[in-house]
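**Student:** Let's see this in three dimensions:
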Amino acid sequence: MTQLWSQEELNVRRRVVQFFRTRAKKRIMASFKAVDPIERPKNGIFVSCLYWYDKKTQCDKWYFTSTDYLNLLESLTGIRLTSDEKNRIRRNLEEYKPITVGKNKNDSDDIYKDLMSYSFAKPRNAEKDIKIYEWRHLLHAIDKIIKKYSGKKRRNKI
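**Tutor:** Prediction:
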């Protein structure tokens, strides 16, 4: 998802990615594809792949937000997470070394303004500091959390 972006995607520094879920017995299988920003499908599971030139490392990087991650996890599993479960999962995500972006953080003003401006497939819930994670960790993080919590006593609870 980090390659071959259209000029429109580059202009808004975001690619909308649609995920599809299928279940077979106890397995969840997911596939995904880039969505044309003009099409804007009405229903589906969407995650924003955010482009940001990281001034500290001086290289291009792609990110997802914790909000998108939790929404994707809920959509793939079909389980509504409680606030406590979301907080526990956020703590588990710390190993991926997130970057906190916000209004008053000098290095992240641009990406924060972008996040606040997106109306379709919003990658955030509120105007507050947001944690972003490198895109390359998304699938591993989903797999890790599902495996970590699927062995719990109640299988329908993460």
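**Student:** C-alpha only now, for contacts and for neighbours.
**Tutor:** Noted.
**Student:** Name the residues of stretch 6-18 that are buried.
**Tutor:** Along stretch 6-18, the positions that meet the burial threshold by neighbour count (16 or more other CA atoms under 10 Å) are 9, 13, 14, 15, 16, 17, 18.
**Student:** what do you get for stretch 91-99?
**Tutor:** By neighbour count, and taking 16+ other CA under 10 Å as the criterion, the buried residues in stretch 91-99 are 93, 98, 99.
**Student:** Could I get the contacting residues of the first one?
**Tutor:** Listed by CA atoms under 8 Å, 6 or more residues apart in numbering, the contact partners of residue 93 are residue 141.
**Student:** Same question for it, what's its three-state structure.
**Tutor:** On the three-state scheme (DSSP: H, G, I helix; E, B strand; the rest coil), residue 93 is labelled helix.
**Student:** And it, how far from residue 59?
**Tutor:** Relative to residue 59, residue 93 is positioned 23 Å away (CA to CA, to the nearest Å).
**Student:** same check, this time on residue 26
**Tutor:** 40 Å.
**Student:** Proceed likewise with the subsequent sequence, for comparison:
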Amino acid sequence: VLRIRKPLSDITQNWSDFEKITCRRLVLFDWYASQTDLNVSFKPIEINEFPRYEQGSPIISCIYWDFKKEYYVTSVDIIYLLERLSGINSFDMKEKNRIRRNLQTLESLTIGKPKNFNKNNLNPYELDKFFKLIMSFNSPKPRNIEKDLKIYKWELLEEALQRVLGKYCFDLSNDQTAGLMR
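**Tutor:** Presented below is the predicted three-dimensional model:
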């Protein structure tokens, strides 16, 4: 069972001036496995702290979209976090596609190059601006390549993790990480 130790909505509170200007907060996740649970904690970190954690616990981005006054996470970051929580270094393409299908029932937006603007019935200028903002982020990058990208409201992150991790069995015998056993 996935247990997140505090509400993920805490990440949307008390942003620094730098985070407000850049519309991005880095979130460091940590976890440990007990006999029955995968216990997850998280905290915001400053961009200058990133190199210290780069090879360790997963760091993803909470991205603020000023036009909509909402916080988002990319599908790329969700999959990356799932890889780390499951103890898998990198899911293969088949597994990533399976995860994307599991996430389809959650409300999402597809952002990308101008050809996709009409999919969301949103202001094309604002969509393009938000897409370019996400593409401009340096490491850790919340995207792989400059292409269409699915984004989810930050408030749906826990549901996304529960939904996907609930499809798997885990070997919780290792104290630090869970081993995916599908």
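**Student:** After superposition, what is the TM-score?
**Tutor:** The TM-score (TM-score structural alignment, normalised by the length of the first structure) is 0.88; 151 aligned residues with a CA RMSD of 1.7 Å.
**Student:** hang on, the earlier thing: in JSON lines: the buried residues of stretch 91-99 of the first structure, plus distance to residue 124 of the first structure.
**Tutor:** Listed next are the buried residues of stretch 91-99 of the first structure as JSON lines, based on distance: CA to CA, whole Å:
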{"residue": "93", "distance to residue 124 of the first structure": "17"}
{"residue": "98", "distance to residue 124 of the first structure": "15"}
{"residue": "99", "distance to residue 124 of the first structure": "15"}
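**Student:** Could you point out which of those residues is nearest to residue 147 of the first structure?
**Tutor:** residue 93 (13.8 Å; CA to CA).
**Student:** Show me what the closest one lines up with in the second structure.
**Tutor:** In the second structure, the residue paired with residue 93 of the first structure is residue 103, using TM-score structural alignment.
**Student:** And the helices in the second structure?
**Tutor:** Counting by DSSP state H, the second structure forms helices over residues 17-22, 50-53, 75-86, 93-103, 117-120, 124-136, 157-165, given from the N-terminal end onward.
**Student:** Show me how far the longest one is from its chain's centre.
**Tutor:** Mean-position distance between helix 124-136 of the second structure and its chain equals 18 Å (CA atoms, centre = their mean, to the nearest Å).
**Student:** same deal with the first one?
**Tutor:** Averaging C-alpha positions (CA atoms, centre = their mean) puts helix 17-22 of the second structure 19 Å from its chain's average.
**Student:** Show the contacting residues for the aligned residue in the second structure for residue 148 of the first structure.
**Tutor:** Taking TM-score structural alignment as the alignment basis, one finds that residue 148 of the first structure is matched in the second structure by residue 167. The contact partners of residue 167 of the second structure, taken as CA under 8 Å, 6+ apart, are residue 182.
**Student:** Residue 161 of the second structure versus residue 167 of the second structure, what's the distance?
**Tutor:** When distance is defined by CA to CA, residue 167 of the second structure is 10 Å away from residue 161 of the second structure.
**Student:** Please consider this matter closed, and thank you.
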